[in-house]
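[1] Mind looking at a prediction? Sequence and model below.
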Amino acid sequence: MVSAQALVLPELHAPFQVLEVELDNLRPDEVLVEMKATSICATDPAVQRGKIPQTFPVVLGHEGAGIVKEVGSAVSNLTKGDHLVLSYDSCGKCRHCQKKNNFRCLEIMKRNFGGQREDGSHTIIKEGKPVSSCFFGQSSFCNPAIVQANSCVKVDSSLDLAVICSLGCGIQTGAGSIFNVVKPVEKDVRSLGVFGLGAVGCAAVMAAHILSKDNPTVLSHVIAVDVNESRLKLAKELGATHTINPANEDVRARLMQLTEQEGLDAAVDCTGVLSVINSMIDFIGSGGIAVTIGNPGNESKASVPILPFIIGAKTYCASHQGNADPKSFIPHLASLYKQGRLPIDRLQKTYKAEDINEAIADMKNGSVIKPVLLWS
């Protein structure tokens, strides 16, 4: 067995602990990855708070990046030394995966949140006892890490893994909601509202800005909504044309003014706050689309006014992982970053891996959007 350093969450609401663990033997469809960086996504502290159920102790982490150390016997598309960004896991076999709609994989829950391999075994062991792992097929709060091959995305080795690690979930989710779900060019979207300016919301703003520059007839109004003034200022710098602070303005009145009383053509909620989701749904106009990304809780139900949606031929939908195939979408995003068009580094602050609790505290108080843990 291989020894590893892991950031272990021992129980609900507890701080993470830095522990020495052992890795199980590599399976044919797995990859041993030397981690270089793992960014923290809101999903990680959500498990810590109990918003997403897991069995404890658990090793989380699902925005990892590193270098291949060893590949399993059934892995043919990767080799030692390849640079990887790690994303979500999928079976690769069901009808959705066969069409590269892996975000709809029929096994998505158990492969990403099941806490174990498909056969019930665990990749991480502590003092002879299994530790919940395989989080998003990677549990990248561990170095090195055993990663499911379907979670591995090969990337340009010239790119800084400490930056592009964030493409694995949050940035993919936000950018993908615009590129793959809202589809502003195809649907002639003139006005877009982005609610919540964490990493996901900022990525949505950046994606909208890219599309508006390439297609000047769409997205004349990219409207960012948040209660944090520093985030609103950043959104303007990232490409938002207008900003709204609900603490100071009537959001509905301002949106109607900006859209000449038509309502939004598209809206994306990145807050996961049910009241914001329901307001977003009300803000879209005729033919508009409202997209939910953030999860307000497993039992939550959105409220959709049926008759206005029928009359206006409106759409309410959800987006998972930006409805993206990570094998192709993450390299595309990495290319945009390399071109200077997707400045995700502006969202990041780096920490030593062992300072994870400080990083999460900074994320929680809003002083940092995207903490990145660096592995020595």
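    Thanks, I have it.

[2] can we go C-alpha only for contacts and neighbour counts from here?
    Fine.

[3] part of a helix, is Asp89?
    No: counting by DSSP: H, G, I helix; E, B strand; the rest coil, Asp89 is not part of a helix but coil.

[4] Could you count how many residues lie near the closest residue to Asp156 other than its chain neighbours?
    Spatial nearest neighbour of Asp156, excluding adjacent residues (C-alpha to C-alpha, 6 or more residues apart in numbering): His83 at 7.0 Å. His83 sits with 25 neighbouring residues when counted by other C-alpha atoms under 10 Å.

[5] mind listing what His83 touches?
    His83 sits next to 65-68, 154-157 when contact means C-alpha atoms under 8 Å, 6 or more residues apart in numbering.

[6] Could you look up the SS state of Pro331?
    helix.

[7] tally of neighbours for it?
    Pro331: 18 neighbours (other C-alpha under 10 Å).

[8] count of residues packed around the nearest residue to it once chain neighbours are set aside?
    Once flanking residues are discounted, Pro331 sits nearest to Val155: 6.0 Å by C-alpha to C-alpha, 6+ apart. Val155: 20 surrounding residues under other C-alpha under 10 Å.

[9] ok, and here's another one to check against it:
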Amino acid sequence: MDITAAVVEQAGGAFKLETVSLEPPAADEVLVEIAGVGLCHTDVAVAQGHLPFPLPGVLGHEGSGTVAAVGSDVRKVVVGDRVTLSFNSCGACAQCAKDSPAYCHQFMPLNFGGVRADSSSSLSRGGTALGGNFFGQSSFATHALANARNVVKVPDSAPLSLLGPLGCGVQTGAGAVLNSLDVDPGSSLIVTGAGPVGLSAVLAAVVRELSPIIVVEPVAQRRTLALSLGATHAIDPAEGPVSEQVRAIIPDGADYAVDTTALIPVLDQLLLSLSNHATLGTVGVPADPTAALPLNLIQSQVTGLTFKAIVEGDSDPDTFIPELLALHEAGRFPFDKLITTMPFSQINEAIAAQHRGDAVKVVLVHD
């Protein structure tokens, strides 16, 4: 079928809306008519050439919409079901067997390979294959082919066009707190970066009843938003060393930290802001793939530091996304307050708006 998709021709290029061809669903695939799709930092990083993916191609990995067709082997959803889409996984490796699909042994080829598991292409333009199947969906389009494993059915009461970020950015931040670190109620937390992932971590910290919840963020309006969402303190790094500002609030340092920046100077200060026996979780994607964190081994041993690298908030989307939706329904996880909607046709303007800090999380919606 012919669909409209945002195509990136080459690294560093803009997104261009074009008519492309989408294959019908294979036996284990689901065709979804996209209602909305979140704009994630990872999409931009791939478009700029910082992460591997075959171009020209179609990105997008925070889609939500309605099931339009299913493959012959699909029993999980039926035509007409409302769904949100998440990352892909194989379902057969040791990690998937332990309900830990974020660490699937086939994560990179399944999510960044640009082709289906059988190496075929789902997207083409003028008879030439395009990179597709991004995170098992390529949802910067009017329609997307997903795999049954990365489709999650959602209630009719949920705001369908806004749900896509639950499949990546929101579940990454919230999962970092609730799953990866599994923070103890009443403990203290620092979050560096008040973007959608960091603010989702703040929302989860409020759910877990942490205090203090300290956000480090250079943009004033995002510090204000963090406080409105439940952060107890918002630090401007321009006002002095972050570690000194943190220890003015918590003299012994924080019990937990979540870094969303992947910036070494930020992490250096964060390490100096932690208490003994603290845990640091990192979710940020560095612009330089060779970036490395210099860690003082004596200091980390004396303090009993635990370092946790985190993918997708250690989430199993089939169970975690419904948990987040239940919290949202109860008024305890207002992730929609992070979202600004823009028309899908304005994808390049949306990227610029997020870069300027005018929007925390853009969701591109179709008419």
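    Perfect, I can see it now. Here the structure is a predicted model, which means the values were calculated and not measured.

[10] all helices of the stretch 101-250 of the first structure, in order?
    For the stretch 101-250 of the first structure, the helices defined by DSSP state H, counting those that start in this stretch occupy 108-113, 161-164, 170-176, 184-187, 199-214, 229-238.

[11] which of those is buried the deepest?
    helix 170-176 (a mean of 29; mean count of other C-alpha atoms under 10 Å).

[12] Mind giving me the packing neighbours of that one?
    If contacts are counted by 3 or more C-alpha pairs under 8 Å, 6 or more residues apart in numbering; DSSP states H and E, helix 170-176 of the first structure sits against helix 199-214, helix 326-338.

[13] quick one on the thing from earlier: out of the contacts of His83 of the first structure, which are inside strands?
    Among the contacts of His83 of the first structure, DSSP state E puts 65-68, 154 in strands.

[14] related to what we said a few turns ago, farthest-apart pair in the contacts of His83 of the first structure, please.
    Val68 and Asp156 (13.4 Å; C-alpha to C-alpha).

[15] Who has more neighbours out of those two?
    A direct count of neighbours by other C-alpha under 10 Å for Val68 of the first structure and Asp156 places Val68 higher, at 23 against 15.

[16] Report the separation between the more buried one and Leu86 of the first structure.
    11 Å (C-alpha to C-alpha, to the nearest Å).

[17] picking that back up, just among the ones in strands among the contacts of His83 of the first structure, which is most surrounded?
    Ala65 (32 neighbours).

[18] Now that residue: closest residue in space, sequence neighbours ignored.
    Counting by C-alpha to C-alpha, 6+ apart, the residue nearest Ala65 of the first structure is Val85, at 4.4 Å.

[19] number of nearby residues for the one you found?
    For Val85 of the first structure, the tally of surrounding residues (other C-alpha under 10 Å) stands at 31.

[20] what do you get for Gly230 of the second structure?
    The burial count for Gly230 of the second structure: 21, using other C-alpha under 10 Å.

[21] Equivalent analysis for Leu280 of the second structure, please.
    24.

[22] and it, what pairs with it in the first structure?
    Using TM-score structural alignment, the equivalent of Leu280 of the second structure in the first structure is Ala290.

[23] which helices and strands does the host helix or strand of that match pack with?
    Element membership of Ala290 of the first structure, judged by DSSP states H and E, is strand 284-292. In terms of contacts (3+ C-alpha pairs under 8 Å, 6+ apart), strand 284-292 of the first structure is packed against strand 264-269, helix 274-283, strand 315-318.
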